[in-house]
Structures are given as C-alpha cells and as structure tokens.
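*Asks:* Need the 3D shape of this:
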Amino acid sequence: MKMSIKQVEEELVRINSENNPFFQLLVKDERKGVQALLKKWRMDKKKEDELRKQFEEMSIHENKLIQEGFQYIAGLDEVGRGPLAGPVVAAAVILPKNFYLPGLTDSKKLSATKRELFYEKIKAEAISIGIGIVDANTIDEVNIYEATKLAMIQAINKLHIKPDYLLIDAMKLNVNIQQESIVKGDSKSISIAASSVIAKVTRDSYMIELGEKFPQYGFRSNMGYGTKEHVEAIEAHGVLAEHRRSFTPIKDIVS
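*Replies:* Modelled structure (predicted):
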C-alpha cells in the first residue's frame, strides 16, 4: 500500500542521501506530488551543502589557529562607523570548537529576522562575548577610526576569558595579544561574522530605543545614517547629544 503524500513528506525529512533505499523507491513513484517533494528535497539539500561548504571555508582561519595550539580565538568587528548619530559598537566573540551555524556571514547580508535568530544562538553557545560602546561625544573628540579601536579594546576587556589570538575585521590593535587583520573578515571568518552579528543587533536595539525617545529623527528606520529624512529632521529639530558634530553635514549645520 502506497504512502500518502503527507507521509512521504514526513519521511523525507529523515533522509540525508539520494542513495537511501526509500528515496530510490520514491524516484519510481510517478505521482506528481511525490516528484514535487523530491525536487524540493534536492533543492534544499543543495542549499544545505552550499551553506556547509561556506561555513567550512569561513572556518579555515580558526582551524589553522587551533592546529597551532591556540585555544581561545576571539573574532572582532564593529558596526556604526558611518552614521551621523549614535555610538560605534564593537563585539568580541569566542566560539567553541564544535560551533556550527550554516548561513553565518557578514551581518549586513542577513535579514533582520535571521540576524535575531543568529544573535540568540551565538549568545547561547559562545564561550564568551564582550561588547564595547563608544558614544558620539568621544567619536568627535578622537575621530571615528580611533573610536572604533577604543570600542574593540573595550570589547576585548569585557570578555570573561582572555583570548590568546584575535581575528579582526580590517583593523590592528595596540594590545598584547597575537592578532591578524582580515580585510572583509566578516565574510571570511566565522568568529568575525559572529561578532558582526552581535555588534549589529546590539547597536540596532540601541537606536530603536533612541528612536522611541526622539521619534522625529526616524532612528528606528535609519539607524542614525544620513538619509534625506534624517538630515531634514536635523535641520528642522536641531542636533541631539547623540549626533556626531564632527560629521558632515552636521558640522556645517552647527558651525
């Protein structure tokens, strides 16, 4: 007696290979519903394999360092260098050796929903997470590049385990820890990608809360970036303490 389409769908979830005898039986099943399920299974399997391969490629730096004897490898990234308002936020993340999160990459390439899901998984499984936040006033005092380094050093210092190696997204830090700067590291290293997600969700949450206090600036949607509406709001309502006065066009408005 043939299984129903629903039963076939439930059974396919448990199958990992086309070589499975049950899968081979389904190949011979001429029902359109069964063939549609097989097509979807193949597409899902291809996507799963692609994400696994991507994750393995993004683990090369970490695996090499583990083989060299390093135990606590921290990825570092920042979010918020370009906005006109709000802090620059950095995160340092130490992941366990068996960590696996297919699809993890640069937070800017992820949907807000996926970022939130990844954020929760990283928080739940990371060995340690440190977050550094440097405000607009400090950014104006030292410049955004130096403020980014300050935020990263804060993040390192807030780890409850001292890392023995740092993988940093396109930065070098004056700290007594071995490190490697990786250009576009958030798409080349799982540790940096994880820190990118933590920093992005943390800063976005901050800006959403700020938007509730000052709804006229549209922070919930622009996250402090210089959109046309944001600049018009600054011209209409003035400059907040959260605005970066050293950034154009704000410095032209306040001068």
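*Asks:* make it CA atoms for all contacts and neighbour counts henceforth
*Replies:* Noted.
*Asks:* wait, what's in contact with Phe247?
*Replies:* By CA atoms under 8 Å, 6 or more residues apart in numbering, Phe247 lies in contact with Leu84.
*Asks:* and what of Tyr165?
*Replies:* Per CA under 8 Å, 6+ apart, neighbours of Tyr165: 70, 72-74, 177-179.
*Asks:* Could you also give me the structure for this next sequence, so I can compare it with the first?
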Amino acid sequence: MTPDWAFEREHWRRGAFRVAGVDEAGRGAWAGPVTVAAVILPGLALEYPFRDSKQLTAAQRERYAAQVKEVALTWAVEHAWPDEIDRLNILGATHAAAARALARLAPAPQALITDYLKLRTPLPLTAPARADALSYTVAAASLLAKTERDRLMTELEAEYPGYGFAAHKGYGAPAHRAALEQLGVTPQHRRTFAPIARLLAQDGSGRLFGAASSEGLEEN
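*Replies:* Coordinates of the predicted model:
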C-alpha cells in the first residue's frame, strides 16, 4: 500500500494548508516509552519514499527518517516514559506526548491527521485506521517515532544488560519474559501492564532489577 495526499487535500480544500501527521511507536510494549512524532510536510504534493515504518527494514527507516527531517516544514518527537504511562494509562500518556509534540511545531499546524488516535483538539482532525500506510504525513511521523524509540531502547540495553532491549525493543518477546523472570523488573517497565503487574504480585520482594532473588541471584 502506497501513501498519497488524499487526506491532506481534504484539509487543503478547506484552507488548512499546514497539516500535521501524528503517529506513535511503542504503545504495546512492556518497557520503555511510548514515542509520538508530529510532522508537517511542505504542501507541494510531491512523491516521497515514506511508508509505514512497519513495512520497512531498519536501514530503510533510518534513511527515510533522515529525509523526513530534511524536507519537513517542521517536526517534533516527544516521549511518555513508564512513570507517566502508569500514572495516566497508555492512552492518556500517548495523548499527553502527542500534545507536547504538536505544541513544539513551528509554524503551528492548522489541521491534523492521525493513525486512529482521537486527540482532543480544537483543530480539524482526520483519524482513519492505518493512516500510516495511507498518508504521507503520517508515514513520515511513523518513521520518526519508530527510529527515535528504537534508538532509545538500544541505549537502555547498555543501562539494563541482559534484557535484550536492543533486539525486542521492550515488547513481550519470549526472551524478554525470560529475562524478567530471572532479573526482575526495571524502572523502565510499565508496572500497570498486566504481565509486569502479575510478575510483581508473584513475589513479595517486588523482583526489582539489581535485587538478589530468593534463589540468590547475583546483583547486576
């Protein structure tokens, strides 16, 4: 599926020429932030290689994300970290990060397109499903959100060795589940997410990263 400008043109016809695409990465992960990007592309209806980040290789995502930053009229990326996610819930935290990203755009957007994210906003909003595969601006936002979050998760690999964050990016892979059983829960895990909450409830010690387990697991 190739993105086009159909949703943007609907806003252009109504006089809103600065249309921001908004997309997130990491919403379903067990650890790390949910990352939201907002992008306004020049309203020139050019063809770009931008695609839904899930359809691309890591190398393609990096290359196209760099191109987004070069051609965008303005862009911003914001994160909601696990403490905010646990406090607001994942949807509330995603909305909060999106609001922060949109507030940083200069010039400010006149309309929004999101990937089915029903933001509370006074701006005209189009929120179709799979917008990251249908809209150039949302595809551009998906590239920035995905590459920035992947970079952060790779950095967390060094801070919390043994969890495999660089490989599974905090999602519920078998290797991640096994590491949690062995090493415990880190400050980067979302404690209100069911798999993490269950693990914490199983052990009165809290199974915290760096704390010795009842089997005498060495500290990290």
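*Asks:* Need the TM-score from the superposition.
*Replies:* Here the TM-score for the pair of chains, by TM-score structural alignment, normalised by the length of structure 2, is 0.87; 201 aligned residues with a CA RMSD of 1.4 Å.
*Asks:* Look up how far Pro83 of structure 1 lies from the residue most central in space within structure 1.
*Replies:* The geometric centre of structure 1, computed from its C-alpha atoms, lies nearest to Val197 (CA atoms, centre = their mean), at 2.2 Å. Distance of Val197 of structure 1 to Pro83 of structure 1, given as CA to CA, to the nearest Å: 18 Å.
*Asks:* With Val27 of structure 1 instead?
*Replies:* Note on Val27 of structure 1: its distance to Pro83 of structure 1, by CA to CA, is 54 Å.
*Asks:* who's more crowded, these two?
*Replies:* Using other CA atoms under 10 Å as the criterion, Val27 of structure 1 and Pro83 rank with Pro83 on top: 18 against 14.
*Asks:* Skipping adjacent residues, who's closest to whatever residue of structure 2 lines up with the more buried one in space?
*Replies:* Under the alignment (TM-score structural alignment), Pro83 of structure 1 pairs with Ala29 in structure 2. Distances taken as CA to CA, 6 or more residues apart in numbering put Tyr171 closest to Ala29 of structure 2, at 4.2 Å, once the chain neighbours are dropped.
*Asks:* Might you report the residue contacts of Ile177 of structure 1?
*Replies:* 163-166.
*Asks:* let's see it at 10 Å
*Replies:* 162-166 (CA atoms under 10 Å, 6 or more residues apart in numbering).
*Asks:* Quick one, which of those are buried?
*Replies:* Buried members of the contacts of Ile177 of structure 1, scored by 16 or more other CA atoms under 10 Å, are 163, 165-166.
*Asks:* Tell me the one of the residues you listed nearest Leu37 of structure 1?
*Replies:* Distances from Leu37 of structure 1 to the buried ones among the contacts of Ile177 of structure 1, taken as CA to CA, are shortest for Leu166 (45.0 Å).
*Asks:* buried sites along stretch 131-149 of structure 1?
*Replies:* Of the residues in stretch 131-149 of structure 1, 131-139, 144, 147-149 count as buried by neighbour count, 16+ other CA under 10 Å.
*Asks:* Then stretch 109-125 of structure 1?
*Replies:* Under 16+ other CA under 10 Å, the buried positions of stretch 109-125 of structure 1 are 115-116, 118-119, 122.
*Asks:* what range in structure 2 does it sit on?
*Replies:* Per TM-score structural alignment, the counterpart of stretch 109-125 of structure 1 in structure 2 is residues 55-71.
*Asks:* From the buried ones among the contacts of Ile177 of structure 1, which land in strands?
*Replies:* Counting by DSSP state E, the buried ones among the contacts of Ile177 of structure 1 place 165-166 in strands.
*Asks:* Save the buried ones among the contacts of Ile177 of structure 1 as CSV, and put in distance to Ile5 of structure 1 too.
*Replies:* Formatted as CSV, these follow (distance: CA to CA, whole Å):
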residue, distance to Ile5 of structure 1
Pro163, 52
Tyr165, 52
Leu166, 51
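*Asks:* just so I have it, where are all the strands in structure 2?
*Replies:* Using DSSP E, strands in structure 2 cover 19-25, 34-40, 74-80, 111-114, 125-126.
*Asks:* closest to Gln55 of structure 2 out of the ones you listed?
*Replies:* The closest of those to Gln55 of structure 2 is strand 19-25. By CA to CA, the value is 13.7 Å.
*Asks:* what residue of structure 1 matches up with Pro122 of structure 2?
*Replies:* Checking TM-score structural alignment: Pro122 of structure 2 goes with Asn176.
*Asks:* Count the neighbours of that match for me.
*Replies:* Asn176 of structure 1: 8 neighbours (other CA under 10 Å).
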